[in-house]
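Chemist: sequence and predicted model, in that order:
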Amino acid sequence: MDRTTLPRLNTFAGLSLILDRVAEKRDEATWVNEQAASAHARYLLLDALGQTYLLPGRDALRWLDSGEREQLLGELKATFLGFAGERPHFLLALDDGDHAAELETRLSARRAGLRDVGLQLAADEAGLFAYAKGLAHWQRETRFCARCGSPVVLVASGHRAQCTNAECGRMHFPRTDAAVIVIVEHEGACLLGRQAGWPKGRYSTLAGFVEPGEALEDAVRREVAEESGVIVGDVHYHSSQPWPLPQSLMVGFTATAVSRTIRLRDHELEDARWFTPQDIVDGLADGSFLPSPPLSVSFRLLAHWLQQRAGLDLEALVARRAG
């Protein structure tokens, strides 16, 4: 694949372009507290399901200022996310479902999940939502030490958890599960598969989690072989996407198959087949083919492949079908 022209940033990616995480300051409690009390501080509020609050009638985050935070949630410990421009940004994670519903009324806001509004939000807000959601999930899931079973407490402004057992004291860091996702091609066609529970006609690039002691390229070859029986040769990095649903990092690749022989080897895929660009055009036109949602890197991998191989715009083709 020609990598001289890469696609636009994947959804939730590019956060470093607008956010300085200032990781070196997380242990400085006095400094963090000063930023939290600043009139410039902004707070992103998440409920126990990882949903956030949006402005009424708009696809935009309902940020709290420091005054609202103090009035409504002064007892709730905040997690420092970083600086965007000159404004410190924080996360407030709720555990109380009733409280979350009450706040929806008091803030004149509505709640929505990342999967629902990830494409509707501005890119910087979508990235911040994804960052906060992934961190909040880890905080909720990390309550006890994996070594000795004692309770842990959050330190470093919510970015580490420390065992409270003085004889252990182990530090725990936010977990991210690496997964590979790949568009495999062979002589003008790409390999796509579908799971039984997906909407009718939906096909996606193949994906799977990386195993211990495994290079990313080796994970691509193993996953493709396990799911479809297709043997992959060359593998090249394409792009990545944070996927905090709940805690993954999707690492995208392009790959070339040795042959088109498909042998479904497990029960993960209901079907796998090779698609030419014309097959995809025809399938979108008659409704027999449905790509992954545009939110995902899978959609971007297919879009880039179609553009490079046939000069086709996948978004335009999908929009034409929807219209």
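Modeler: That came in fine, so what should we check first?
Chemist: for the rest of this, base every contact and every neighbour count on C-alpha atoms.
Modeler: Noted.
Chemist: need the contact list for the one residue sitting closest to the centre of the chain.
Modeler: The chain has residue 243 as the residue nearest its centroid, 1.7 Å off, counting by Cα atoms, centre = their mean. Neighbouring residues of residue 243 by Cα atoms under 8 Å, 6 or more residues apart in numbering: 12, 130, 249-250.
Chemist: which SS class is the closest residue to residue 244 other than its chain neighbours?
Modeler: Spatially, and ignoring its direct neighbours in sequence, residue 244 is nearest to residue 134 (4.8 Å; Cα to Cα, 6 or more residues apart in numbering). Put simply, residue 134 is helix when judged by DSSP: H, G, I helix; E, B strand; the rest coil.
Chemist: second one coming, line it up with the first:
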Amino acid sequence: MSTLPPIAFAGARIDRADHIRSDPVALEALRDGGRLLHMEGLDPVLTEDGRLAWSDVARLAADAELVFLGIDPDHGGIGCFAQVPAHFPREAMIAGPRSWQAMAVLPADELASYGAARALVGWHARHRFCAQSGHPTTLTKGGWQRNCTDPDCRAEHFPRTDPVTIMLVEHQGQVLLGRQPRFPAGRYSALAGFVEPGETIEEAVAREVFEEAGVRVRDVTYVASQPWPFPSSLMIGCHAQADDPAITVDTTELEDARWFSREDVGDALQAIASGDAGRSFGAPPATAIAHVLLRWWYDRGD
């Protein structure tokens, strides 16, 4: 069995310290001497040596909306915080140039810390009003909850994570990959789609593959998952088998879908390591779970 390569946005060393979130006194003490993650909007700010930039929380106004990220065991248990931006930038729904730069240079644990902070503060910026009453909401429990201010409502809202299935479909030693119009020229990736209410992961995989490519699948198995903070998804990596390779592309979802051989995949993975496209297609970057799935499948060799 092949070993999975590292998964981007996983492996943060910051202790989320759930027991502190409901303790206002402990939170205030950590805030007084805490450190603040620098962000411009939702983009990371990096130091000259390619690390996350931090400063003292004390420089902020007392009424600044701060999210408690946790305590850092590598810095004496200091409290770590991020500030909620005043507005949610629409372009932050997808990864922009500065986020891709961070993915390329940040150590794995720091990239994971940034990803969690981005997803969390982005959720707060999008949820300043109650979905039930329309009244303003206030941050509570260190930023892991928002409460409606309407005394007749008092609804509690919690950070949202959207489950997304992303799957490699196999048929007789080939895998099904598709491309969206926004992809760089020549790039193909694993098919993906949101899990809908009332679905299992296996049902979502089968539905999405059939909707996008017209292919029926069976024997869905889980491989790995990845937090993806653009804006806040959990990518659930799966593998499935197909009996009929006939493809019918839904052009509202995909520009194209094709079957690729193990040789094609190996060539594309080798090429992307140098920033190039393979002879048959361009592979997703190593920071995407689609790349992890392709590497896992190729290394199995069966």
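Modeler: Thanks, I have the structure now. Just so it is clear, the model here is predicted, and its values are computed rather than measured.
Chemist: so what number do they get for TM-score?
Modeler: After superposition, the two chains reach a TM-score of 0.88 (TM-score structural alignment, normalised by the length of the second structure), with 285 aligned residues with a Cα RMSD of 2.1 Å.
Chemist: about what we covered before: dump the residue contacts of the residue nearest to residue 244 of the first structure.
Modeler: By Cα under 8 Å, 6+ apart, the contact set of residue 134 of the first structure is 244-247.
Chemist: out of these, flag the one nearest to residue 196 of the first structure.
Modeler: residue 245 (20.2 Å; Cα to Cα).
Chemist: still on that earlier bit, aligned counterpart of the residue nearest to residue 244 of the first structure in the second structure, please.
Modeler: Applying TM-score structural alignment, one finds that residue 134 of the first structure aligns to residue 119 in the second structure.
Chemist: likewise for residue 19 of the first structure?
Modeler: In the second structure, residue 19 of the first structure lands on residue 14 (TM-score structural alignment).
Chemist: before we move on, what about residue 178 of the first structure?
Modeler: Using TM-score structural alignment, residue 178 of the first structure pairs with residue 163 in the second structure.
Chemist: where do the strands sit along the stretch 201-323 of the first structure?
Modeler: Ranges of strands in the stretch 201-323 of the first structure, per DSSP state E, counting those that start in this stretch, are 206-209, 232-243, 248-257, 271-275.
Chemist: name the element residue 176 of the second structure belongs to?
Modeler: Using DSSP states H and E, residue 176 of the second structure sits within strand 174-179.
Chemist: what range in the first structure matches that strand?
Modeler: With TM-score structural alignment as the criterion, strand 174-179 of the second structure aligns to 189-194.
Chemist: have a look at how far, on average, that stretch is from the second structure.
Modeler: Once fitted to the second structure, stretch 189-194 of the first structure is off its aligned match by 0.7 Å on average (mean Cα distance after the TM-score superposition for the first structure).
Chemist: and what of stretch 123-132 of the first structure?
Modeler: So stretch 123-132 of the first structure averages 0.4 Å relative to the second structure (mean Cα distance after the TM-score superposition for the first structure).
Chemist: for the match of residue 19 of the first structure, give me its contacts.
Modeler: 69-73, 113.
Chemist: are any of these buried, and if so which?
Modeler: Applying 16 or more other Cα atoms under 10 Å to the contacts of residue 14 of the second structure, the neighbour count classes 69-72, 113 as buried.
Chemist: quick one: which of those residues sit in strands?
Modeler: Mapping those onto strands (DSSP state E) picks out 69-72.
Chemist: what does the residue nearest to the centre of the first structure correspond to in the second structure?
Modeler: Using TM-score structural alignment, residue 243 of the first structure pairs with residue 228 in the second structure.
Chemist: same question for residue 226 of the first structure.
Modeler: In the second structure, residue 226 of the first structure lands on residue 211 (TM-score structural alignment).
Chemist: save the ones in strands among the buried ones among the contacts of residue 14 of the second structure as TSV, and put in distance to residue 126 of the second structure too.
Modeler: Shown next, in TSV, are those (distance: Cα to Cα, whole Å):
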residue	distance to residue 126 of the second structure
69	18
70	22
71	25
72	27
